[in-house]
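Sequence plus the predicted model coming up.
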Amino acid sequence: MKLQPDKHDVQTVTATGPGWVAINGQRVDASVVVGSRNERFDWPCNRFEALTPAHFAQLAELKAEVVIFGSGERIRFPKPAWLAPLIAAGTGVETMDTAAACRTYNILAGEGRHVVAALLLEARTAIR
């Protein structure tokens, strides 16, 4: 799905598809963290079951107002204990499927909010 955000001075998710996103037009095929203050780095996890508390503790260090967790092609919630570092930092957390997380990130970033999207892009396996 191609997304057409208003013109912003922040990085935006410009398109999404199964197992990939495009950030400012650049295709990304692995899980990624993207933020409205130019945060962008690989998030080393290629499936929901491989997530650990360390993945969410890393997000708390960014001190964002809101973290949007894109849980893949369907919505799945992380264990509440994993969110403790974010809650302790006063960071809001929202969970949604990755496509919805991309749209929500674009809106909040466009409003000038300090928002971070942690986008789980699950490895696609070939059907035999």
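In hand now; what should we look at?

C-alpha only now, for contacts and for neighbours.
Will do.

Give the buried residues for the helix ranked longest in the chain.
Longest helix of the chain, by residue count under DSSP state H: helix 98-110. Residues of helix 98-110 classed as buried: T98, A99, A100, A101, C102, R103, T104, Y105, N106, I107, A109, G110 (neighbour count, 16 or more other C-alpha atoms under 10 Å).

How about stretch 81-97?
W82, L83, A84, P85, L86, T91, V93, T95, M96, D97.

quick one: which of those residues sit in helices?
Per DSSP H, the subset of the buried residues of stretch 81-97 in helices is A84, P85, L86.

Which of those residues sits closest to V33?
L86 (14.9 Å; C-alpha to C-alpha).

what's near enough to touch the closest residue in space to the closest one that isn't next to it in sequence?
Excluding the flanking residues, the one nearest L86 by C-alpha to C-alpha, 6 or more residues apart in numbering is A60, at 4.8 Å. Going by C-alpha atoms under 8 Å, 6 or more residues apart in numbering, A60 touches P85, L86, A89, T91.

what about versus this one:
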Amino acid sequence: MKFQLDEPQGGNIISRHDGQSVRVNADEHRSSVLVPWRGEVQSWALTRFEDLTEAHFEQILSLKPELVIFGSGSRIRFANPKLYRSLIEARIGIETMDLAAACRTYNVLSSEHRAVLAALLIEA
């Protein structure tokens, strides 16, 4: 059996996560972030699930992913669909998971070269 290290080719990978931070590539982030499959990780001005607005999902839309993995914090919580209507209308899929599951799922999809974006809520 041959083992081969599977590394993203120019893409982002989440190497560590806990309730207070995520490490994307070599950078640690202690606040909410948007992690696209390629390109720069962006700050996501969100500290509490209850503060989600349509504008948060509009920021995601501007990055043009095919699929969004929403990490809703330490536990799974579903946003009101009216908040992400812009994604639905643009035919962009969205899945909601807790932070740990979102990080794992993002890494799998990114390794398959999918145009995925992780929207990760890190609560203060």
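That came through, no problem. Note that the coordinates shown come from a computational prediction; the quantities given were computed from them, not determined experimentally.

As CSV, the ones in helices among the buried residues of stretch 81-97 of structure 1 with distance to H8 of structure 1 would be great.
Shown next, in CSV, are these (distance: C-alpha to C-alpha, whole Å):
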residue, distance to H8 of structure 1
A84, 32
P85, 30
L86, 27
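
what's in contact with the strand or helix carrying I69 of structure 2?
Secondary structure assignment for I69 of structure 2, by DSSP states H and E: strand 67-71. Residues from elsewhere that reach strand 67-71 of structure 2 (C-alpha under 8 Å, 6+ apart): 92-103, 105-106, 115-121.

That one vs structure 1, mean deviation?
Mean deviation of strand 67-71 of structure 2 relative to structure 1 after superposition (mean C-alpha distance after the TM-score superposition for structure 1): 0.4 Å.

so that strand matches what in structure 1?
Under TM-score structural alignment, strand 67-71 of structure 2 corresponds to residues 66-70 of structure 1.

any idea how far that stretch is from the chain center?
6 Å (C-alpha atoms, centre = their mean, to the nearest Å).

which residue ranges form the strands in structure 1?
Assigned by DSSP state E, structure 1 shows strands spanning 13-17, 20-23, 26-28, 32-35, 40-42, 66-70, 92-96, 115-119.

Just send these back as a markdown table, with distance to P78 of structure 1 too.
Below are those laid out as a markdown table (distance: least, C-alpha to C-alpha, whole Å):
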| stretch | distance to P78 of structure 1 |
| --- | --- |
| strand 13-17 | 22 |
| strand 20-23 | 21 |
| strand 26-28 | 23 |
| strand 32-35 | 16 |
| strand 40-42 | 19 |
| strand 66-70 | 9 |
| strand 92-96 | 8 |
| strand 115-119 | 12 |
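
Looking at those, which one is packed in the most?
Each of the strands of structure 1 was assessed for mean neighbour count using mean count of other C-alpha atoms under 10 Å. The highest is strand 115-119, with a mean of 28.

What about the closest residue to R38 of structure 2 other than its chain neighbours, how many residues nearby?
Leaving aside its sequence neighbours, R38 of structure 2 sits nearest to G11 (C-alpha to C-alpha, 6+ apart; 4.6 Å). For G11 of structure 2, the count of nearby residues is 16 (other C-alpha atoms under 10 Å).
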